[in-house]
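Asks: No sequence on hand, only this structure:
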């Protein structure tokens, strides 16, 4: 597939990240195109004039299409929760010889005097409410807010969230199965940001804090519950990695079972890593035992010294169902493990992870299962 987006006489070379040979998926979608066309049409009709001294705020940019388009149009700030999306944006900016822009995670404050907000709807309504509440409290009344998504993902309930948390809302017609949402900020709706979810896992004596975009942020998911039962307690373990850590529950239990071990929790979500750090401080006798960091799988930790990697892989990237993330996790785990180190991974039975693991590891065995999930152990 040609990675070229051409609109209004301008062509951008855009790639998803990580770059794969024979990529079949684009780094942009119809919602990106609709947003770009809408802004350019408004400028041409003099319905929108951008001030080079005021920020344009892009939220939840998938792979940098919007960042690249608006990079030359003044101060541009890209806000999102995905390390992979940020890295993709940075790579695409460099590939197109475009100016650097500012990046921030979702927990950072909204830039003052923002003049235009372009928001791609996140999958998680908890994150959407967080972002709308942030915007309502911070945006000047003359700010233009335009959101976009696939038409099938914009429901009456979505529009009600905009009305409740940001201001008067209307929608566009659908174009290429995408739709826009126009919203006028109303300061009378300004409210305090939602509290992070906090709930207990009494059987493990844990209390877990979960920021808005953390997977299974309102209860312990059934996959994690099964994996928790099969975390080894072994005095020879010196370095344990919780790969795709979410709120850190697996890493926390590994740390408590193995107080002699350093535990590294890794996720590509900034909110997940922030939650994990807070949970370590809340639950561990020695919080310094656990490090929480953002990364693309274990990209920055190749040839590490890990004795054990624990992993509950996702099977989607942004809104696309895919198995390449699990494959990268398994490959990176192998690179990060010592000889005879172990990977313990859980997955839905239908995903067939054992086949992938046997292509990489000398010894793979099933160590647990229930009607929905299987736990495998692979030894390097």
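Replies: Nice, thanks for sending it over. Note that this is a predicted model, so its numbers are computed, not measured.
Asks: Please make it C-alpha for all contacts and neighbour counts, starting now.
Replies: OK.
Asks: all strands of the stretch 151-300 of the chain, in order?
Replies: With DSSP state E, counting those that start in this stretch as the definition, the stretch 151-300 of the chain shows strands at residue ranges 169-171, 178-183, 197-201, 206-210, 239-243, 262-267, 290-294.
Asks: Other residues contacting the third one?
Replies: Spelled out, that is strand 197-201. Here strand 197-201 makes contact (CA atoms under 8 Å, 6 or more residues apart in numbering) with 206-212, 217-220.
Asks: Now which of these would you call buried?
Replies: Among these, those buried by neighbour count (16 or more other CA atoms under 10 Å) are 206, 208-212, 217-218, 220.
Asks: ok so, going back, could you dump the strands of the stretch 151-300 of the chain to TSV with distance to residue 23?
Replies: Shown next, in TSV, are the strands of the stretch 151-300 of the chain (distance: least, CA to CA, whole Å):
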stretch	distance to residue 23
strand 169-171	33
strand 178-183	23
strand 197-201	38
strand 206-210	34
strand 239-243	25
strand 262-267	24
strand 290-294	25
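Asks: what's the closest of those to residue 140?
Replies: Taking CA to CA as the criterion, strand 178-183 is the member of the strands of the stretch 151-300 of the chain that comes nearest to residue 140, at 12.8 Å.
Asks: that older thread, for residue 24, which of the strands of the stretch 151-300 of the chain is the nearest?
Replies: Of all the strands of the stretch 151-300 of the chain, strand 178-183 comes closest under CA to CA, at 20.4 Å.
Asks: In terms of secondary structure, what does that closest one contact?
Replies: Under the contact criterion of 3 or more CA pairs under 8 Å, 6 or more residues apart in numbering; DSSP states H and E, strand 178-183 touches helix 30-44, strand 144-150, helix 156-165, strand 169-171.
Asks: and residue 78, what is it in contact with?
Replies: When the contact criterion is CA under 8 Å, 6+ apart, the partners of residue 78 are 57-61, 67, 101-104.
Asks: Sitting in helices, which of those do you find?
Replies: Using DSSP state H, the members of these that fall in helices are residue 67.
Asks: Ranking by neighbours, what's the top pick from the contacts of residue 78?
Replies: residue 67 (28 neighbours; other CA atoms under 10 Å).
Asks: any idea how far residue 282 lies from residue 208?
Replies: In this view, residue 282 and residue 208 are 8 Å apart by CA to CA, to the nearest Å.
Asks: Below is an additional structure, to be compared with the one above:
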């Protein structure tokens, strides 16, 4: 197994010496599930919230086939495909969305615990609703990201919960006897004059974070673009608040919203439907702006993330700024909000062009950068 793990990479996600593709929690989940997996038939195993393929490929390397797997981040999904090719395990799994088809009839679920309790509630409710009644969920994580509340959430949908000993600062929860399952439904709220929808784990949930609020308060009253061939672009759209805001305030505008997270994309699509603007807003799951042609946008908005999975990193924003520079037309603008302590202005100047401060409060800065 170590040979497999040594070959795994995070690419195309950010890579650095302190950012790993497999950790002790992945190893513990596989060790605690080994006996169960030894008796599994093809199609019995589902893997949810795998980071870069360690759980899926670890199970495949041990002999499992017909594995169904879901990774929220498109970069993680692509890393799994790349890693599978690298270690010769392609064709042993199928990436699927987080819905009934993923877990239907499953007898073993390997779960990397999400940090959000709402996301965990959505996942275990789905498993309890559609997996085989004999299903066993082997859910693990790093102790620093786990809480007793996770036990409570699992117990809402499973009648038996066992807890492993800690090992290398990781632990596994083993759940049996599913009950009271349900399909995920998004939270709903009125936010900034919009109907917002958010599935568990979406950034900020069904509310507006203070950085996004500051950006909304300062976006241009008459933005350039908004045609089908030159849509207003919302990068890292989350629940879709910025894209929906632009579409509702500019009734003729077309908007392109994108995010790498499947949860975010599902939330944003639900937000657009709730506001009856889905005919003018395209929401896609994408690695940054990979689906957009070069020089195809006059205005892009961005509230850049600074987490890669559970890791805090400053490597994401520079990659996003570079892709924004590729997609902006000459003279096009990036309207960006960022935590003032991150001091992104020099990066924006170098990557895109002249950058002006538009607004600032105690924590966040809004800038507009014009493509050279």
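Replies: Thanks, I have the structure now. Keep in mind that what you see is a predicted model, and the values were worked out from it rather than measured.
Asks: Can you pull the TM-score for these?
Replies: Overlay of the two chains. TM-score (TM-score structural alignment, normalised by the length of the second structure): 0.91; 364 aligned residues with a CA RMSD of 2.0 Å.
Asks: what's the matching range in the first structure for stretch 312-328 of the second structure?
Replies: Matched against the first structure by TM-score structural alignment, stretch 312-328 of the second structure falls on residues 321-337.
Asks: Buried residues in that stretch, which are they?
Replies: 325-337.
Asks: Out of these, which comes closest to residue 43 of the first structure?
Replies: residue 325 (39.5 Å).
Asks: Chain neighbours aside, what residue packs nearest to the aligned residue in the second structure for residue 150 of the first structure?
Replies: Taking TM-score structural alignment as the criterion, the aligned counterpart of residue 150 of the first structure in the second structure is residue 142. Once flanking residues are discounted, residue 142 of the second structure sits nearest to residue 170: 4.3 Å by CA to CA, 6 or more residues apart in numbering.
Asks: residue in the first structure matching that neighbour?
Replies: Using TM-score structural alignment, the equivalent of residue 170 of the second structure in the first structure is residue 178.
Asks: Residue 270 of the second structure now?
Replies: In the superposition onto the first structure, residue 270 of the second structure corresponds to residue 278 when matched by TM-score structural alignment.
Asks: Please name the residues that touch the closest residue to its match other than its chain neighbours.
Replies: With CA to CA, 6+ apart as the criterion, residue 278 of the first structure has its nearest non-adjacent residue at 7.0 Å, and that residue is residue 209. When contacts are counted by CA under 8 Å, 6+ apart, residue 209 of the first structure is found next to 196-199, 247, 275-276, 278-279.
Asks: list the buried ones in stretch 211-220 of the second structure?
Replies: The neighbour-count check on stretch 211-220 of the second structure (16+ other CA under 10 Å) flags 211-216, 219 as buried.
Asks: still on that earlier bit, could you verify my assumption that the match of residue 150 of the first structure touches residue 171?
Replies: Yes: the pair residue 142 of the second structure and residue 171 qualifies as a contact (CA atoms under 8 Å) at a distance of 6.6 Å.
Asks: joint contacts of the two?
Replies: Contact criterion CA under 8 Å, 6+ apart; residues bridging residue 142 of the second structure and residue 171 by contacting each: residue 25.
Asks: With neighbour numbers in mind, choose between the two.
Replies: For residue 142 of the second structure and residue 171, the more surrounded residue by other CA under 10 Å is residue 171, and the numbers stand at 22 against 19.
Asks: Is that one in contact with residue 165, as I believe?
Replies: Yes: counting by CA under 8 Å, a contact exists between residue 171 of the second structure and residue 165, whose distance comes to 6.4 Å.
Asks: quick one: common contacting residues for the two?
Replies: When contacts are counted by CA under 8 Å, 6+ apart, the set common to residue 171 of the second structure and residue 165 is empty.
Asks: Would you state the helices of the stretch 201-350 of the first structure in chain order?
Replies: Along the stretch 201-350 of the first structure, the stretches classed as helices by DSSP state H, counting those that start in this stretch are 222-228, 249-257, 270-283, 324-336.
Asks: Tabulate those helices (TSV), appending distance to residue 300 of the first structure.
Replies: Putting those into TSV (distance: least, CA to CA, whole Å) gives the following:
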stretch	distance to residue 300 of the first structure
helix 222-228	25
helix 249-257	19
helix 270-283	16
helix 324-336	9
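Asks: right, so of those, which gets closest to residue 115 of the first structure?
Replies: Put simply, out of the helices of the stretch 201-350 of the first structure the one that sits nearest residue 115 of the first structure is helix 270-283, at 25.4 Å, with distance taken as CA to CA.
Asks: quick check: angle from the closest one to strand 197-201?
Replies: With axes from the mean of the first three to the mean of the last three CA atoms, to 10 degrees defining the directions, helix 270-283 of the first structure sits at 50 degrees from strand 197-201.
Asks: so stretch 342-351 of the second structure corresponds to what in the first structure?
Replies: With the alignment judged by TM-score structural alignment, the segment of the first structure matched to stretch 342-351 of the second structure spans residues 351-360.
Asks: tell me which residues in that stretch are buried?
Replies: Of all the residues in stretch 351-360 of the first structure, those buried under the rule 16+ other CA under 10 Å are 353-354, 357, 360.
Asks: for stretch 12-19 of the first structure, same thing?
Replies: Counting neighbours by 16+ other CA under 10 Å, stretch 12-19 of the first structure gives 12-17 as buried.
Asks: Give me the distance from that stretch to the chain's centre.
Replies: In terms of CA atoms, centre = their mean, to the nearest Å, the centre of stretch 12-19 of the first structure is set 17 Å apart from its chain centre.
Asks: can you tell me which residue is nearest the centre of the second structure?
Replies: The structure's the second structure has its C-alpha centroid closest to residue 261; by CA atoms, centre = their mean the separation is 2.8 Å.
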